[in-house]
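Participant: Got a predicted model here, sequence first, then my questions.
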Amino acid sequence: MSDAIGSIWGALKAHKPKSLLELFEDPDRVAKLSDRIEWGEAEAVAGIQFDWSKTHLDETLLSAFEQLAGAMDFAGKRAAMLGGAKINNTEGRAAEHTAQRGVGAEASVEEAMALHARMKMLVEAIHDGALGDVKHLIHVGIGGSALGPALAIDALTRDLAKVDVHVVSNIDGVALEQAFEACDPATTLVAVASKTFTTIETMTNAASALKWLGEGGVDDPFGRVVALTASPEKAVEWGVDETRVLPFNETVGGRYSLWSSIGFPVALAIGWEEFEEFLAGAQAVDMHFRDTDGRDNLALRAAFADQYYTRVRGCQTRAVFAYDERLGLFPDYLQQLEMESNGKSVTAEGDPVEGSTAPVTWGGVGTDAQHAVFQLLHQGTHLIPVDFIASIAPGDMLDPAHHRILLTNCFAQGAALMAGKASDDGARNFEGNRPSATMLCDDLDAATLGALIAFHEHRTFANAVLMGINPFDQFGVELGKQMANSIEAGGNQFDASTETLLEAAGISQG
């Protein structure tokens, strides 16, 4: 860490901001720390309000973090990422997920659009009956190849899906059997999503799905498979016809791949027009992120707060609560995005990181979570920043009282965390001064979900830049997988505990 950067961190740690209630004595505070990102035209304009006013960010902190962003060359690194430079230095790759949404190097955008056109043709052909009567899709993947599709399908197909999609990621056979029970082999396709087409969990599940199709009377099981991969030649070698292989570029990382052919099950479920809206919402955030600097860049502003609470205040976790049943999987999605990206202990140059990196991301759905974990948030000894996400428009057709009560609970929780309530009875005393941020969507449709995900991708990148780490590799995922593979191959001696567990489970090595 340079002396200049160390000095900035020193100033950040020395500053003691006022309490949240005191900060709200500024009548312009909400205007200063609450802004919208919008998309659409004329009467169709929609957007999300990002309110960070209930955090401890003040003028001193904002100015210092802007200095830090300058010292860490945030603008240069942002331009490098969006320009297709090899910013994933440990793997010698670019990180070009935004090109899938039309923002990036011209050649990469053109390639992404061509691959989207290929995917569109297959999606529309399936909808038109080219592969027979297709009512179900079993989507097999893991990690980013499953979490993103599962989130989008759960959020966007509550009313009606053009094709019933079941996302299976776990190698536990129970997960796959549940999908089998819900589907008819005669009307089911299987999507195999794997960047390398070698992931053991995915390929094992795929083989079992093929067997199920064959046992269910399908004469040509491989004829019912669609491959989503950055290694199309391996998919063809495995047995998938090249007309049903949907490639994506290796510069699109797994947890950033929902916008590529990994989004095939989403497009199949919601239709191509809606999938384009999904991309358009993300693109609106991309353009804001690209064209806006300093504290006015909302993803960077969020990262300022993240860094303050993690590195200055020592918060080890951040909670995310979606006050919308359709976003029940959003905390799970963010866990991988943030913790796999920024859960590092070395800088991009390989030096030890000075300070904490990613906090533990966790959360749930309101109002259920209020009756489970909010006791700790309000009165526990841990300081935990909270993100609230809600939609102004309801997702149901019931009495409006349902949605009104949902939203009032969401807003009241943020107010209560900030204000607290004093009491001489310690059990009833609420200290308050506990931070939260709110993302209030006009509606929860495909464009809004795309915008929410893209915002968090850029927030994750901004945090990485401020810490000087590479958010695009994930070597920590590999060691346990390698050891599991070695058990299958019979080539390892383990510690006494592991050997005993293997013996007790009746697992022989090799």
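Facilitator: Done, it's in.
Participant: Going by C-alpha atoms from here, please, whenever you check contacts or count neighbours.
Facilitator: Will do.
Participant: quick one: contacts for Val252?
Facilitator: Val252 makes contacts with 95-97, 260, as judged by C-alpha atoms under 8 Å, 6 or more residues apart in numbering.
Participant: wait, I meant Leu449
Facilitator: By C-alpha under 8 Å, 6+ apart, the neighbours of Leu449 are 152, 278, 281.
Participant: Not counting its neighbours along the chain, what's nearest Asn463?
Facilitator: In this structure, Asn463 finds its nearest non-sequential neighbour in Ala303, 5.1 Å apart by C-alpha to C-alpha, 6 or more residues apart in numbering.
Participant: And the helix or strand containing the one you found, what does it pack against?
Facilitator: Per DSSP states H and E, Ala303 falls inside helix 298-307. On a contact count with 3 or more C-alpha pairs under 8 Å, 6 or more residues apart in numbering; DSSP states H and E, helix 298-307 meets helix 446-467.
Participant: Quick one: distance of the helix it packs on to the chain centre.
Facilitator: With C-alpha atoms, centre = their mean, to the nearest Å as the basis, helix 446-467 stands 8 Å off its chain's centre.
Participant: Take this one as well and set it beside the first:
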Amino acid sequence: MKNIIPIETNSWKKLNNHFNKIKHVRMIDLFNNDANRFKNFSITFKNKILVDFSKNRITNETIKKLLNLTIETNLSEAIELMFTGKKINQTENRSVLHTALRNRANTPVYSNGIDVMPMINTVLNNMENFSYQVINGIWKGYSGKSIKNIVNIGIGGSDLGPKMVTQALKPYKNHLNIYYISNIDGNDISSILDNNHFERTIFLISSKNFQTEETITNAMTIKKYFLKKAGNKEFMNKHFIAITSNIKQALKFGIIQKNIFQIWDWVGGRYSLWSAMGLSIILSIGFDNFNKLLHGAYDMDQHFRETKFENNIPVILALIGIWYNNFFNTETEAILPYDQYLEYLPKYIQQSNMESNGKNIDRNGNKVSWQTGPIIWGETGTNGQHSFYQLIHQGTKLIPCDFIAPINTHSHLFHHHKILLSNFFAQTHALAFGEYFIKQKNNICIKNSMKININNSQFKYFEGNKPSNTILLNKITPYSLGALIALYEHKIFTQGIILNIFSFDQWGVELGKNVSTEILNILKNKTNILKYDSSTNGLIDFYNYFNRNH
């Protein structure tokens, strides 16, 4: 994988000159000058997903220059290196093979000279057999009753990915109750301890290294409460499952070998829902639907790997993101799904993107002088409209948006969905064109004017020219959701390659953990030595004083 400084490429320099020429271009003019703009700036995937990127401040020349950037930064080569198991996660000396987890063609994929597909298929088969027993009431708890509740104990990718998918595919849910525990805050776990029927509950301890403080602390607390109620350590065999790469630690915790589902070091946490970390998904929607989720992701993998970049959805969206973040200096992107089942999608993409590309050191080991990962945020549907859309429409920040919606709904209240979609279509239109069409009807020309002084109407003026991508899915299904998630994964990967950063480590997450371990010893009064800054020392002193005297 070549380490090319993007701002030193000819493409970047030409993009900078191009930006200076078109930075004030208005989308209304782009549409007026091109009757086929929607057709020319949209791509369909398998006739199931439509991506419209016509409402952006880009021209054919912009796209051409951005595509030249992929050539100079050797994106094609990097894609093949990832899919073929080369160690592109160089800071951890690992392959990056979440794509192998959904390799429906079952073609060999090698890491360290070993074909990983047989071990993936073995774990998948074990997941299928286990989930079948639990869902169909064959697997019994220690009192002989069938399982009713599933509690997933994890954090980060071991929590948010499975939780997002489980919620998104709620219409496919079976009779099992699925709960997710992640926060170390005792308030997060108390409801499980107080209200759960342990005799009918399975606990999935989801931790790649089986040493994550939040996860293991929560698991140990639940184990303590479980043993107090069940009264026999052997009963854990019916109720505790581990999903981890650290088999030794899981065994030490007290989980038997057959209850351990393995993952591997080449599976990044935020990309792990396709692995055994997705066991809670399978227990919620069944293995067949999980398999469809994998198929959707696999088909998007093939699209990303095989499609020319000018028609490649993840690549195009990635380039547009770089265009705004580095040339318009937008800094943020909003993810706006118009489907309540997708309520966790903005958080999931936030984690995937910001944990991957939130880096300020390039692959050469030098501080970057360009923008890398954007700030990702968002909210569902009309909830966002009544919250932050005011700033997007009339504020001083330029915020590119991704609007995502299903054409068909799982709800039987079809009139609700039409109202929802009317808002969906209206918002992308209003952001792009402001009040142009409205004022035009009233014979008030504002095409090139920013000042309206009729009856204080300047306060109600919307200049438009706010960019957005629109993603329409036929319906939120396991297949379409799998494809959508993989789309964003590959968008993030593409941006990391072009921006010359390592997307698959997360050293920034580790620093706070290390410091917190030291401080925990102080809070436990193991030591009174305070070696931090005056603020942190003062805060710890106040905590200790207040804790001792109250």
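Facilitator: Yep, that arrived. Owing to the predicted nature of the structure, the values given are computational and were not obtained by experimental measurement.
Participant: which one of the contacts of Leu449 of the first structure has the most neighbours?
Facilitator: Neighbour tally across those (other C-alpha atoms under 10 Å): the maximum, 28 neighbours, falls on Gly281.
Participant: Give me the buried positions along stretch 90-110 of the first structure.
Facilitator: By neighbour count on 16 or more other C-alpha atoms under 10 Å, the buried set for stretch 90-110 of the first structure is 93-105, 108-109.
Participant: So which of those residues sit within helices?
Facilitator: Using DSSP state H, the subset of the buried residues of stretch 90-110 of the first structure located in helices is 108-109.
Participant: ok, which stretches of the stretch 251-400 of the second structure are strands?
Facilitator: Chain-ordered strands for the stretch 251-400 of the second structure, with DSSP state E, counting those that start in this stretch as the definition, fall at 260-262, 332-337, 375-378.
Participant: out of the ones you listed, nearest to Lys14 of the second structure?
Facilitator: Counting by C-alpha to C-alpha, Lys14 of the second structure lies closest to strand 332-337 out of the strands of the stretch 251-400 of the second structure; the figure is 23.8 Å.
Participant: what inclination does the closest one have with respect to helix 313-323?
Facilitator: Computed by axes from the mean of the first three to the mean of the last three C-alpha atoms, to 10 degrees, the angle separating strand 332-337 of the second structure from helix 313-323 equals 140 degrees.
Participant: according to the alignment, strand 332-337 of the second structure goes to what range in the first structure?
Facilitator: Residues 317-322 of the first structure are matched to strand 332-337 of the second structure when aligned by TM-score structural alignment.
Participant: buried sites along the matching stretch?
Facilitator: Buried residues in stretch 317-322 of the first structure, counted by 16+ other C-alpha under 10 Å: 317-322.
Participant: Which residue in the first structure aligns with Ile202 of the second structure?
Facilitator: Matched to the first structure by TM-score structural alignment, Ile202 of the second structure sits across from Leu189.
Participant: Its match: what secondary structure?
Facilitator: strand (DSSP: H, G, I helix; E, B strand; the rest coil).
Participant: Spell out the secondary structure type for the aligned residue in the first structure for Lys475 of the second structure.
Facilitator: Mapped onto the first structure by TM-score structural alignment, Lys475 of the second structure lines up with Asp443. Secondary structure, three-state DSSP: Asp443 of the first structure is coil.
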